[in-house]
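Undergrad: sequence first, predicted coordinates after that:
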Amino acid sequence: MSYQFDVITTDVADAVRHVGGLMFDRNRAGWRVRVVTDDTAHRRALAILGAYVESPGQHGNASREPARVVRAVALPIGELNSAAGISEIGSCVQLLLWGAGPDSGPARPRPPIRQHLSTAAQIFKTQALRDVGLDPRAGPYEDFWPGKSFSAAASSRSVPSVR
């Protein structure tokens, strides 16, 4: 069994700001961290965090894909319904969204998931933030909105907590 963490974004700097620490911590825990994007401007920042880049629709080398993979996905809340986002989500056990919180509507919104970052993640995220030209202060946590696990076949299971 192997683990893969996919970050889907159109803006690498935004992903570094919102998910950079989690990318680093998942990589250090043995996960493969892949960023799916057309943004080619900040590959060095992703390398600092231990992530590799693929273009949307690119499926990598099938021979290196393990037979059983546990996947988690993070993406901006605004890209959840885009065709590119949905086609890349595939089947995942956890879907994390970043950005402005979802509209509450008639139902009470779920509280955000607070991912505490290791000291090393904060240090490496600081370097990656500098590399993309953003304020290099990395806090001790990153907040995400829980999504639902998603399958292209319309699965609707709940997302397990990352606490």
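TA: Structure received. Residues are numbered from 1 along each chain as shown.
Undergrad: going forward, measure contacts and count neighbours with C-alpha atoms only.
TA: OK.
Undergrad: help me confirm that Val73 comes into contact with Asp6.
TA: Yes - using Cα atoms under 8 Å, Val73 makes contact with Asp6 at a distance of 4.7 Å.
Undergrad: show me the strands in the protein, by range?
TA: Per DSSP state E, the chain carries strands over the ranges 2-8, 32-36, 52-54, 69-76, 94-98, 113-116, 141-146.
Undergrad: so for Phe124, which of these sits nearest?
TA: Distances from Phe124 to each of the strands of the chain were compared by Cα to Cα, and the smallest falls on strand 141-146, at 13.5 Å.
Undergrad: another one to put next to it:
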Amino acid sequence: MRFELDVLGGSVEDVVKNAGGRLFDRARAGWDVTVLIPKLHDGDVRPLQILGVRGVDLEAALTGPPRCPAAYLVAASLWVKDRRVRALVGSAVDSGMHTVMMWGEQCPLELTRRLVLESREMSSAARAFKAHAVAACGSDRTPTGFVENFRSATPIGQAALHLTSAR
């Protein structure tokens, strides 16, 4: 059984620029990473393939069979725009059964109180693959920095596990 991460973003470029390192590192660690994008076209998937993840149209995913990943990574801007994404993420946070991470400046106030700011240093391989994926998006800006920033909520059982193992 493999862990699953669902990434909900407004565009492939937004996902790659803000979370490409995290996606690559999770995929490399054996996770099944699925990026859900509104109006995803076949031409948009190359940057995702570079990172080792797959892309799915958001509409198809939200109207298809229910998904139950171990973790969600969500663009705050998409959360603001789409009530279905708000419902999905809100229930995931409320359940305490999923890790929920969010990127972006528009982090909603009701979630800001429940999500902790987290900075993750990307592996050197993730930085290299992210740079290639950003270039494949057609961006002329190469990503800089070694860190990606998210707000996150960890499931109750995992939080207890982390506290226990830290002793």
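TA: Cool, got the structure. Here the structure is a predicted model, which means the values were calculated and not measured.
Undergrad: got a TM-score for the pair?
TA: Scored by TM-score structural alignment, normalised by the length of the first structure, the superposition of the two chains gives a TM-score of 0.73; 147 aligned residues with a Cα RMSD of 3.3 Å.
Undergrad: could you pull out the helices for the second structure?
TA: Chain-ordered helices for the second structure, with DSSP state H as the definition, fall at 12-28, 46-51, 58-63, 76-81, 83-95, 109-112, 124-136, 156-166.
Undergrad: winner for burial among those helices?
TA: Comparing the helices of the second structure by mean neighbour count (mean count of other Cα atoms under 10 Å), helix 12-28 comes out on top with a mean of 23.
Undergrad: contacts for that helix, please.
TA: Outside of helix 12-28 of the second structure, the residues that reach it under the criterion Cα atoms under 8 Å, 6 or more residues apart in numbering are 7, 9, 32-33, 37, 44-45, 47-48, 51-53, 75, 103, 120, 122-123, 126-127, 129-130, 133-134, 137, 143, 148.
Undergrad: ok, 6 Å please
TA: Here helix 12-28 of the second structure makes contact (Cα atoms under 6 Å, 6 or more residues apart in numbering) with 9, 51, 122, 126, 130, 137.
Undergrad: try stretch 49-67 of the first structure
TA: Residues from elsewhere that reach stretch 49-67 of the first structure (Cα under 6 Å, 6+ apart): 24, 33-38.
Undergrad: got those as TSV, with distance to Asn81 of the first structure columns?
TA: Putting those into TSV (distance: Cα to Cα, whole Å) gives the following:
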residue	distance to Asn81 of the first structure
Phe24	26
Val33	22
Arg34	20
Val35	18
Val36	16
Thr37	16
Asp38	18
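Undergrad: quick one on the thing from earlier: which among the helices of the second structure is found nearest to Arg2 of the second structure?
TA: Comparing the helices of the second structure against Arg2 of the second structure with Cα to Cα, the closest turns out to be helix 12-28 (10.5 Å).
Undergrad: the closest one: average distance to aligned residues in the first structure?
TA: Mean deviation of helix 12-28 of the second structure from its aligned counterpart in the first structure after superposition (mean Cα distance after the TM-score superposition for the first structure): 0.4 Å.
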